[in-house]
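Quick one: sequence and predicted model below, then my questions.
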Amino acid sequence: MVHSCLSFADLVPLKSIDAQLEVKDHVATLVSTLNYENKEDKPLEAVFVFPLPGDAAVCHFSAQIGETHIVAEVKEKQQAQEEYDDALSSGQQAFLLEESEQSPDIFSLKVGRLPPGESASIRLEYVTELAVQADDGLRFCLPAVLNPRYQSQGSEGPSVQVTSVPASLVPYSLSFSAQVSSPRPISKIESSCSLEPLQYLNADQTQATIKLGGGHKFDRDIELLIYYKDAHQPSAVVEAGQASAKPGSLMGDPVVMVSLYPEFPQSVMSSLATCGEFVFLMDRSGSMGCSMNNSTPQETRISSARDTLLLLLKSLPMGCYFNIYSFGSSFEHIFPKSVEYSEKTMKEALEEVEKMESNLGGTEILQPLKHIYSQACIPKHPRQLFVFTDGEVGNTKEVTDLVKKNADSHRCFSFGIGEGASSALINGMAKDGGGHAQFITGADRMQPKVMQSLRFALQPAVEDISVSWDLPKGVSATVLSQPITAIFQGQRSLIYAQLTLQVSSEEADGTVTVKYSLAGHPSQSQLHFNLKPAEDSGLTVHRLAARTMIRSLESEERTQSEQNDEEMKKRVVELSVQSGVSSFFTAFIAVNKDSGESVEGPLVRRNIPTPFFPSESCATQCTHLSSSFHFTGSWLDMPALSAAEPPQPRKDPVLQLVSLQKASGCWMLDANLAAMLGKTSEQVEKAKPPSVVWASILALIWLHGFKMDVMEEWELLSMKAASWIKAQNGNIYNQQGSVTFTMMCLKQKVKLDAKIILVKSFLSFSSTCVRVC
């Protein structure tokens, strides 16, 4: 992608964008109205390259010019482009909307021959499924930031010309409002943007509205996190076909959308996996030197990633295997191949992690992925790949195709860091790799989100997944979505199916069953649903199903022979035209043939700027540079401490304490730990009992007593510590009852009691005080 700076001598015809979101349960419909005005004395062609969610189904595009309303049609892309060019050549007004060849989350909108003094309103509509986050929130993101996408060396296809300005200089306004409805109460809606207070529309709180606060600065994407009460309720929506469509076609038949939330037995979930190969792939391109957000410029993407790797490595189970790769224009790895996790290998890895800077240039992610996949898998250690990137990658489709090709050998967990991360890349890698995607934006901390995904990775892999239907006589189901390849505890599994009704079955019921094997035991999730179509659902479900099929066919097309390639392309075009949903091979085209008079005069092109995310640490105006920030402080080999020379603590005390933990899960009772807890070496030496167990208990008490607000970050490593304590000799548990009592507090997570224990243990450092508490 080529970015250029906007000269403000050029007038920008786009004046405002109004975005209205409607959320029904986990499906979102966004209608955006773009208002243009030509204040120049010549006709304009306004070109706007902007981001959209990568999995969105663009299903409507129209233009209003004066009293004339023009609805665009979906046509084969080359045909649409030729019609647009012909219309402009003949003096007609024309409008073209097309998906870029680079990535499915970038679109180009052209408003052609807007006459002097004339205004136009463009209406753009898309539908999308809301992804479930690891904390059960549903995430909607209206991308506002379009950062430069690195064009890989030797990559094919033209780059997209994008005009960018810093967020503070965007010359048009944005308004945003949302209406949310669900069968279940809405507990809260959060955002990294400034929102007006949530307004409930009814007493049971199943409908609500919310608006973006005034003066949006375009310095971040507009993100909503929607939380429902009892979110894990399975559901099925049956939508009637389009009356004008041919029966037997996708749009002519009913379509059902099934949402299942498999629940795993507690006996399986109580013990996390103790095996696995964990491969961490870290982006070290120049853009990783950017600040995570403008409110804390000292925390860069790369420094947050280093802290996250510390938590990940400390949380891994003994006996697993791991390796760490990093990439930019080239790639590096800490070990030639994955090594067994031990104190020695963990320490060696952390020493290298601490040196990581955003100094490897571009964003060539394809080569390290190929190298990782070329490594033989380790028997009985399922591979779990964690990818950290700010998503500024140009060859998105090549990357996701590679992940999909190797889906049988691993699970891929992806993390989009910072504003403007490519949703097509981050979501695509996780979806095609059978894992889970997370986005870290605004004031989000990376660590809790990554640790939530590690919990998923430590869950047993679900195998032998199958879907079966029990339907009335005369009704059959054809599954339209890709086969389910991954199931996680509490996460949604989504199925689309076309229903063929040979008889009226509106009052009948159907059943869908997902069967799978978990830790060697057969399990299943089942949902009964009514076949009567839902009211007022429009064609939303059909369009989402069409989008799912289109993306699947496009992916197949890229891996087919030339002959099959043309056949697959033809199928995509037919499905796109039939459903009215955009694709890589089609475009929306509208020509104003009713104006009567041609718009004469030389045509002047005006590029509409998009904001990118500059910060003091990574960019000057219109320039994307590497950060000069350097990480300060070390969480390795803290020097020996004495009462006269207290330690220099890290700004984050949790990470300081975690840095002292051993790979086995324990802490050493030494001056480093004492200093972290505010004690001197002399007090440590007099402590009773002077044991590693006691040190580990004190560390756990401190975490439970003072850091429950960030428990997601340290819970896994505390479980490892608790398991280590339990594995020690039984006589340890009889030392004045202190350990037994402490473990009880930890098990019950009694925050207040833990604080009391901690304070009193500081006063005397005596197990007696713990027992007395």
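Done, it's in. Numbering: from 1, shown residues only.

alpha carbons only for contacts and neighbour counts from here, please
Noted.

And for V772, the neighbour number?
V772 is flanked by 11 other residues according to other Cα atoms under 10 Å.

Ignore what I typed, I meant E567.
E567 has 13 neighbours, counted by other Cα under 10 Å.

and the comparison structure, right after this:
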Amino acid sequence: MTVLEGLQYDNGSKCVKIPFIGVEVSAEVIDTVARVNLIQCYRNDNNFTVNAIYKFPLPPSAAVNDFQILWDDGTKIVAKVEKKKIASGIYNSAVQSGFSAYLLEEKTPEVFEIKVGNLQSMQTITVHIGYVQELTNDLKMDNLVRFELPLTIAPRYTPPGIPFKATHVSYSQDAYAYTLEITVSCRMSGRVTNITSDSHAITTEFNIDNDGNVARVRLTNSDEVLDKDFVMLIESEGSDNPRAFVEYNPETDTNCVMLTMVPRFSFERHYRTELIFIVDCSGSMNGIKIENTKAALDLFIRSIPNETYFNIILFGTGYVTLFDKSRCNSQGILDKALKFVDNLSANMGGTQIYSPLRWAFDHAQKDMSTTIILMTDGEVNNTEELIKLTDTEIRKCKNPKYGVRVYTLGLGNSVSHHLVDGIARVGQGFAQYIGDCDMFNGKVVQILKNAVQPPITNYIVKWTPDAEHSISAERDTRKPTNIKKLSFFTPAQHINTDELHTTNIASNRQQSPNVIPVITPHSRLAVFCFLAPGQVPRKTIRLTGDSVEGLITIDVKFERLGNGTLVHTLAARRMIEEIEHGTSYLD
């Protein structure tokens, strides 16, 4: 079963598409956040009124803050937020009364649906959707910000016993009749040195208005079809640097602080650890995805440090393991693993991740830390079940010294970000992506370095002059035996291109995420804090933690953004996400 892209109506026997006239995307990237305005134009060419449904993809981290409908006679309809049941009742009542009505709902964290009631014959409507989102870094190199615009909702495999969810978008031949325009303005704190896209041909302008920090990007070909996500990498000087932004919202009389950085630190010695690679060999991985998977896994295996234990699980409808339990790296073990990798192919059927993931948790070593690295295109329909499994297993871990983490590596041009990001988030790891045309050696090497490094524990963030907020993804009650002081950000550290403990926070500040994620080198950290009316932040935000080699800390002076709601909206989106997953300060 598939769902046609864009606006459609049911004629009683099948879903019929309403003609797509054009798609326009305008975005503004400001350092590590983005404002996006998505415009889609439709026309009802029928000689009768229809009730239509419109499905479209958005990043799971997006916070929708604008929804408008523009009629061809100039009438503008601006939406307002209501509780789901109330909104649905208002919509149904209006449609039954013969009025035009519009309803926007989140169906999954990466698929939204708009219902259009009583679209008149020959009427043209333009749908405007605005959202804001946080941006991540990319491990190809330092100072690289990744902007990704989802243009597809890829087919999702449904394991037996899981209710089917129609999220697949099919692209018909007449999709070539419409135009796609993308314009991205970049306003960075440092000079923009390069902008690239492996997914689409782009035209780039630098030094806009003689300002080296400003650039503009346009899609070169307006006849591009929406068959793959748009990915753009922005390189600008200092974009990894620690920053603390303070935004004031006069409507609520509140300050909201955003602390962001790409940590750079390393430890002097290697610590014994275990790696378990879970590799997707289902049919959807056929072609360039499985070839990239083999190449990346081969590099992973060849780069594993001595005295590191590892295992490989290949999965599809079923799964197979290289060893019955992880083995310590040696030449003989390495040769066997490389032969195992060389023979893998996308011939194992459907995408059933649950059982191999369950196996990895059950067989993790008890006397060393374990990192699970999941490599998949994420094309499944039981995403929530997999996230819940990961969350449950991570919460079971009582020993921060010998814990389990889950890293994810999304493969292909239409990856499920909800699955890849979601598992990494609750798994106290981080997510990275390899597109069909990506160069990925640097990513693999840095992922491996992070995977064999012990976690930082006992985070403390001092937001205000009178108090501190102490909640971390890992809690270790032992006193550090080493008093050496390290820094979360050492500029000389570059990318080499070759149980959850929570406490309720004080009422005058609310941090998001309430549980600070595991901090790893070269993976962007972003933490928000709402301050109550009248509260002001410290002049310097301080983050500290304990590492196996001593205290690790950093002080970041805040920069005032002025009045606005951008940072507030991003922080609120984070808090909603935490409530949905049971990790907020309310739980």
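Now that the structure is in, tell me what you want to look at. Everything numeric in this text was worked out from a predicted model, so none of it was measured.

TM-score them against each other, please.
The pair, once superposed, lands on a TM-score of 0.84 when counted by TM-score structural alignment, normalised by the length of the second structure; 529 aligned residues with a Cα RMSD of 2.7 Å.

Compute the number of surrounding residues for L201 of the first structure.
14.

Repeat that for Q446 of the second structure.
Counted with other Cα under 10 Å, Q446 of the second structure comes out at 21.

which position in the first structure aligns with it?
In the first structure, the residue paired with Q446 of the second structure according to TM-score structural alignment is Q452.

Spatially nearest residue to the residue nearest the centre of the first structure, not counting backbone neighbours?
Nearest to the mean C-alpha position of the first structure, by Cα atoms, centre = their mean, lies Q438 at 3.3 Å. Spatially, and ignoring its direct neighbours in sequence, Q438 of the first structure is nearest to F415 (4.9 Å; Cα to Cα, 6 or more residues apart in numbering).

ditto for D105 of the first structure
Nearest residue to D105 of the first structure in three dimensions, chain neighbours excluded: G54, at 4.1 Å (Cα to Cα, 6+ apart).

got a list of what that neighbour touches?
Neighbouring residues of G54 of the first structure by Cα atoms under 8 Å, 6 or more residues apart in numbering: S103, P104, D105, I106, S422, S423, A424, L425, N427.

So what does it match up with in the second structure?
Residue mapping for G54 of the first structure onto the second structure gives P60, with TM-score structural alignment as the criterion.

ok, P57 of the second structure - contacts?
Residues in contact with P57 of the second structure (Cα under 8 Å, 6+ apart) are E110, V111, F112, P150, L151, T152, I153.

Just give me the closest of those residues to V192 of the second structure.
The nearest member of the contacts of P57 of the second structure to V192 of the second structure, counting by Cα to Cα, is P150 at 23.8 Å.

what residue of the first structure matches up with the closest one?
Correspondence of P150 of the second structure to the first structure, assessed by TM-score structural alignment: P143.

Provide the aligned range in the second structure for the helix or strand in which K404 of the first structure is found.
Using DSSP states H and E, K404 of the first structure maps to helix 396-405. Helix 396-405 of the first structure corresponds to residues 383-392 of the second structure when matched by TM-score structural alignment.

mind listing what's buried in the matching stretch?
T383, L386, I387, K388, L389, T390, D391 (16 or more other Cα atoms under 10 Å).

Now compare the contacts of G54 of the first structure with the second structure and keep only the conserved ones.
Using both residues aligned by TM-score structural alignment, their matches' Cα atoms under 8 Å, the second structure keeps these contacts from those: P104, D105, S423, A424.

who wins for neighbours among those?
When neighbours are taken as other Cα under 10 Å, the top entry among those is S423 (27 neighbours).

From G190 of the second structure, how far out is the corresponding residue of the second structure for that residue?
Matched to the second structure by TM-score structural alignment, S423 of the first structure sits across from H417. According to Cα to Cα, to the nearest Å, H417 of the second structure and G190 of the second structure sit 28 Å apart.

do T108 of the second structure as well
Applying Cα to Cα, the value for T108 of the second structure to G190 of the second structure is 36 Å.

show me the contacts for the aligned partner of T371 of the second structure in the first structure.
Applying TM-score structural alignment, one finds that T371 of the second structure aligns to Q384 in the first structure. Taking Cα under 8 Å, 6+ apart, we find Q384 of the first structure in contact with G276, E277, F278, V279, H410, R411, C412, F413, A457.

the strands in the stretch 51-200 of the second structure, which residues?
With DSSP state E, counting those that start in this stretch as the criterion, the stretch 51-200 of the second structure has strands at 63-71, 76-78, 101-108, 111-119, 124-134, 136-137, 144-149, 169-170, 179-187, 192-196.

can you name the two of the kept ones among the contacts of G54 of the first structure that are farthest apart?
Greatest spacing in these, by Cα to Cα: P104 and S423 (9.0 Å).

shared neighbours, those two?
Residues touching both P104 of the first structure and S423 comprise G54, D55, with contact defined as Cα under 8 Å, 6+ apart.

which residues does the aligned partner of S303 of the second structure in the first structure contact?
Correspondence of S303 of the second structure to the first structure, assessed by TM-score structural alignment: S315. Applying Cα under 8 Å, 6+ apart, we find S315 of the first structure in contact with W714, L716, L717, K720.

State the helix or strand in which A572 of the second structure lies.
helix 566-580.

so that helix matches what in the first structure?
Aligned using TM-score structural alignment, helix 566-580 of the second structure spans residues 540-554 in the first structure.

so how far is that stretch off the chain centroid?
Taking Cα atoms, centre = their mean, to the nearest Å, one finds stretch 540-554 of the first structure lying 20 Å from the centre of the chain it belongs to.

hey, where'd the helices end up in the second structure?
84-96, 288-303, 331-342, 354-362, 383-396, 417-426, 441-451, 566-580 (DSSP state H).

Show me how far the longest one is from its chain's centre.
In terms of Cα atoms, centre = their mean, the centre of helix 288-303 of the second structure is set 22 Å apart from its chain centre.

Please apply the same query to the fourth one.
The gap between the average C-alpha position of helix 354-362 of the second structure and the chain average comes to 23 Å, counting by Cα atoms, centre = their mean.
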